[in-house]
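# What follows is a predicted structure for the sequence shown.
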Amino acid sequence: MPGGRLTQQDRRQIAEGLAEGLTQTEIAARLNRPLSTVTREVARNGGPDGYQADQAHQATRDRARRRPADPGSRDRKAVTGLEEEFTAVMIDTGLSRMTARVLASLYLTDSGSATAAELTRRLQVSPASVSKAIGELERQELIRRERDPRRRRDRYVIDADAWFRGWTASARQNTVLADVARHGAATLGATSPAGMRLQDIGDFFDHVGQAMLQAAEEWRQAYAAKQLKGDGSFN
């Protein structure tokens, strides 16, 4: 099912799709899974040329056994403090308090996902407040929406690409700002004081936007390499 764990049969279909020369987008569509689920699965299990379904399934089971067995044993006071700290940092980046609380809640939940109703209960706030926060996070591409067919409701998900998407969305906004500023410079006259000011602004946002996109792509490549190594190291 979309959003659930990959089964051994799913992994065999991924291997068959790769052998057929299908793109990972096509494989994701065949499985009715998010593209990020397929790309992450392939990247951490040998890449497109080395992916083997049965080995990937066993490796996933081995990783699951190494995880902490009882999340409920965590120090609740420490977790609450961490959530408050995370929320404060997100507010400092420009998010509203409620939006920061929703984002923190999703990040600090083992599943990395929740329905709007679950967030409402967890944060003890109104459904309208959660809905508004979710809208802001979706606009910034910091979360994605998945349909839960069993419960006929949406789940809001944090994944490995969340910050990549949010960062690139911000970079694109800088590019738009650069274009608007440069258009303004041409309209006001490139040699006028206002025109020169806008030209400088346009050059600045263009430079920053391009640097952000390059940094994001470098991170994605490093992350993919880390997944292939499977040891958590970027070296």
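That came in fine, so what should we check first?
# C-alpha from now on. contacts and neighbour counts both.
Noted.
# Scan this protein for its longest helix.
helix 193-229 (DSSP state H).
# who does it touch, helix- and strand-wise?
When contacts are defined as 3 or more C-alpha pairs under 8 Å, 6 or more residues apart in numbering; DSSP states H and E, helix 193-229 packs onto helix 35-43, helix 162-188.
# Q24 is nearest to which of the ones you listed?
Ranking the helices and strands packed on helix 193-229 by proximity to Q24 (C-alpha to C-alpha) places helix 35-43 first, at 6.6 Å.
# and that closest one with helix 193-229, angle?
50 degrees (axes from the mean of the first three to the mean of the last three C-alpha atoms, to 10 degrees).
# Quick check: buried residues in helix 35-43?
Within helix 35-43, the residues scored as buried using 16 or more other C-alpha atoms under 10 Å are 35, 37-43.
# That one: what's the following helix or strand?
Downstream of helix 35-43, the first helix or strand assigned by DSSP states H and E is helix 47-50.
# Second structure for comparison follows:
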Amino acid sequence: MPGARLSEQDRERIASGLADKLSYGEIARRLDRPTSTITREITRNGGPTGYRPQQAHQATIQRARRGTPSPPRADTPPDDLMEAELLERAIRAGMPRTAARVHHDLMLSEDGRRTAAELTHRLKVSPASVSLAVNYLLQQGFVRRERDPRRRRDIYVIDDDALYQAIMTSERQTLQTAQATMAAAETYGLDSPVGQRLAKMAAYLERVSLDIMESAERWRTLLR
């Protein structure tokens, strides 16, 4: 798991679990890690019959130094490949890594709900990191906050309407940019070269944003 590296001792315990014929899920439970983390660790380092903890640890260090992930093995479970691909695409699209991990964990949870404590425990990150991540996701409309009055804690939720809200939030921000650009155009003068250029940019941003918002509203029923 990104941000929660396995130690050499963890890898020794994985090797011991494999020798004892334990399932990946049982090994993960004993190490208090997601099963997907153990699956990726084993499949990228020789598989269940070829896993060597010391070699795996050194290979991980070398990959970190190179800054490039190892290619997936042919026998990597499809679900793990899919999850990793979704996470990496969110990061490449500009979402901060911890926010992407929080969003990813919520999206793939059974009911789309987690408390901050649950996220901290599952992702092996600090409460402060989770707080920053969920604040980003709330601002962007990717999640919403609910209050548990009995236990006085916040619950973060991703539901069927989250994608719609995220799109609308993004396009409202683009509209604000269009308005600021038009104001700058008027400051320079709409008959000046700079003013005309800015006015065209503002008109384009406004029209595209309104079209996207209209389309998002029209197809919102697909999310229900």
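Yep, that arrived. Remember, it's a predicted structure, so these values are computed and weren't measured experimentally.
# Name the residues of the longest helix of the first structure that come out as buried.
Quick answer for helix 193-229 of the first structure (16+ other C-alpha under 10 Å): 195-206, 209-210, 212-213, 216, 223-229.
# Run through the residues that contact the residue nearest to the spatial centre of the second structure.
Centroid-nearest residue in the second structure, with C-alpha atoms, centre = their mean: A100, separated by 1.8 Å. Applying C-alpha atoms under 8 Å, 6 or more residues apart in numbering to A100 of the second structure gives the contacts 87, 90-91.
# The host helix or strand of it versus helix 162-188: what angle between them?
Using DSSP H and E, A100 of the second structure falls within helix 97-107. Orientation check (the same axes, to 10 degrees): helix 97-107 of the second structure against helix 162-188 gives 140 degrees.
# Could you check how many residues crowd around P149 of the first structure?
Residues lying near P149 of the first structure (other C-alpha atoms under 10 Å) number 11.
# re earlier: helices - which of the contacts of A100 of the second structure land there?
Going by DSSP H, the helices hold 87, 90-91 from the contacts of A100 of the second structure.
# Save these as a markdown table, and put in neighbour count and distance to V143 of the second structure too.
Below are those laid out as a markdown table (neighbours: other C-alpha atoms under 10 Å; distance: C-alpha to C-alpha, whole Å):
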| residue | neighbour count | distance to V143 of the second structure |
| --- | --- | --- |
| L87 | 18 | 16 |
| A90 | 17 | 15 |
| I91 | 16 | 17 |
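# How about the contacts made by I158 of the second structure?
Counted by C-alpha under 8 Å, 6+ apart, I158 of the second structure has contacts 106-107, 112-113, 142-144.
# Tell me how far the closest residue to L108 of the first structure other than its chain neighbours lies from L213 of the first structure.
Closest residue to L108 of the first structure apart from its sequence neighbours, by C-alpha to C-alpha, 6 or more residues apart in numbering: E83 at 7.3 Å. To L213 of the first structure, E83 of the first structure is 29 Å away according to C-alpha to C-alpha, to the nearest Å.
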